[in-house]
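> Sequence first, then the predicted structure, then my questions.
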Amino acid sequence: MIALGCDHGGFNLISAIKKHFDEQGIAYKDFGTYSEDSVDYPVYACKVANAVVGGECELGILCCGTGIGISMAANKIKGVRAAVVSNDFGAEMTRRHNHANILCMGGRVTSVEDALRYTDIFLNTPEEGGRHDKRVAMLTELDNGITSFD
């Protein structure tokens, strides 16, 4: 199951993604928001992030106006690796190399067509091990309080 969340700036993208998932038969849980009325993005970032790290959902997708604020909020939750993407290569590599567990996009800077393509790439790209496992483990160390790799 995929966790979905957005603020007012990402509402149109999440709505398009939900429709896409319905057509594809992809299970999701919608954590809101449910309109274009102004809301605070950290609320929805927190809901989706906790669903992902808690195991309720396998991956997450978050949208705000740019994708930046909501990704920053999500990344405050231990265990989250949220990434803003703006092209196909980024959507693939953030999963393949960085093992990202939440995709972030901006409703004011990303077209629906691009967002659906990035979503499909993100969901269908496997995590690559090897040299990347060490780097992902280092991200986990940062989550756990390490402040230097000296």
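Cool, the structure landed. Residues are numbered from 1 along each chain as shown.
> can we go C-alpha only for contacts and neighbour counts from here?
Fine.
> So for stretch 127-141, what gets flagged as buried?
Across stretch 127-141, burial judged by 16 or more other C-alpha atoms under 10 Å covers 127, 136, 139-140.
> structure B:
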Amino acid sequence: MTISIGNDHAGPDYKKAIVDYLENNGHQVINHGTDTFESVDYPDFGHAVAYDVESKKAHFGIVICGSGNGIVMSANKHQDIRAALCWTKEIAELARQHNDANIISIPARYTSIQQAVEMVDTFLSTEFEGGRHANRVNKIACK
């Protein structure tokens, strides 16, 4: 599976741990994130990941910023993106099961690196349930 990842200055350590986890589990990674703690603009990275998922260059996306909010707002500006802000693996699971989320947003300042890796694992291994949720998901996009 190909996963696109992007992060701002709050997430280089998170990105490294997640990329290591993904590559060790046979995934290909497209890296749009910064590797430094110098201030950068999170929308640049959120949009890059969203473009990859939207264009099917990547199966899923991962975005990381301090609160997870700004970068998830940026990603969700894209028509076919359903980016979910997650802070527990249970929320990551529900985002996939009920909302067919295709990008997970991680708040680096409010989760540990271990939690982030666990959320990514849960997110990627959980299937969309469809059924009653499919109609709701179809109503999300304003087409």
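Received the coordinates, thanks. The structure presented is a predicted model; accordingly, all values stated were derived computationally and were not measured.
> Quick TM-score on the pair, please.
The pair, once superposed, lands on a TM-score of 0.96 when counted by TM-score structural alignment, normalised by the length of structure 2; 142 aligned residues with a C-alpha RMSD of 0.9 Å.
> just to revisit the earlier point, make TSV from the buried residues of stretch 127-141 of structure 1 and add distance to residue 102 of structure 1 and secondary structure to it.
Listed next are those as TSV, based on distance: C-alpha to C-alpha, whole Å; DSSP: H, G, I helix; E, B strand; the rest coil:
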residue	distance to residue 102 of structure 1	secondary structure
127	13	coil
136	14	helix
139	15	helix
140	15	helix
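> Mind picking the one among those that's closest to residue 35 of structure 1?
Nearest to residue 35 of structure 1 among the buried residues of stretch 127-141 of structure 1 is residue 127, at 33.6 Å by C-alpha to C-alpha.
> Distance of that closest one relative to residue 101 of structure 1?
Distance, residue 127 of structure 1 to residue 101 of structure 1, by C-alpha to C-alpha, to the nearest Å: 10 Å.
> Common neighbours of the two, please.
Shared contacts of residue 127 of structure 1 and residue 101, defined by C-alpha atoms under 8 Å, 6 or more residues apart in numbering, comprise residue 95.
> I'd say residue 127 of structure 2 and residue 98 touch.
No: with contacts counted by C-alpha atoms under 8 Å, residue 127 of structure 2 stays clear of residue 98, the gap being 9.2 Å.
> between the two, what contacts are shared?
Contacts common to residue 127 of structure 2 and residue 98, judged by C-alpha under 8 Å, 6+ apart, are absent.
> residue boundaries of the strands in structure 1?
Using DSSP state E, the strands of structure 1 run over residues 2-6, 28-30, 59-64, 82-84, 102-106.
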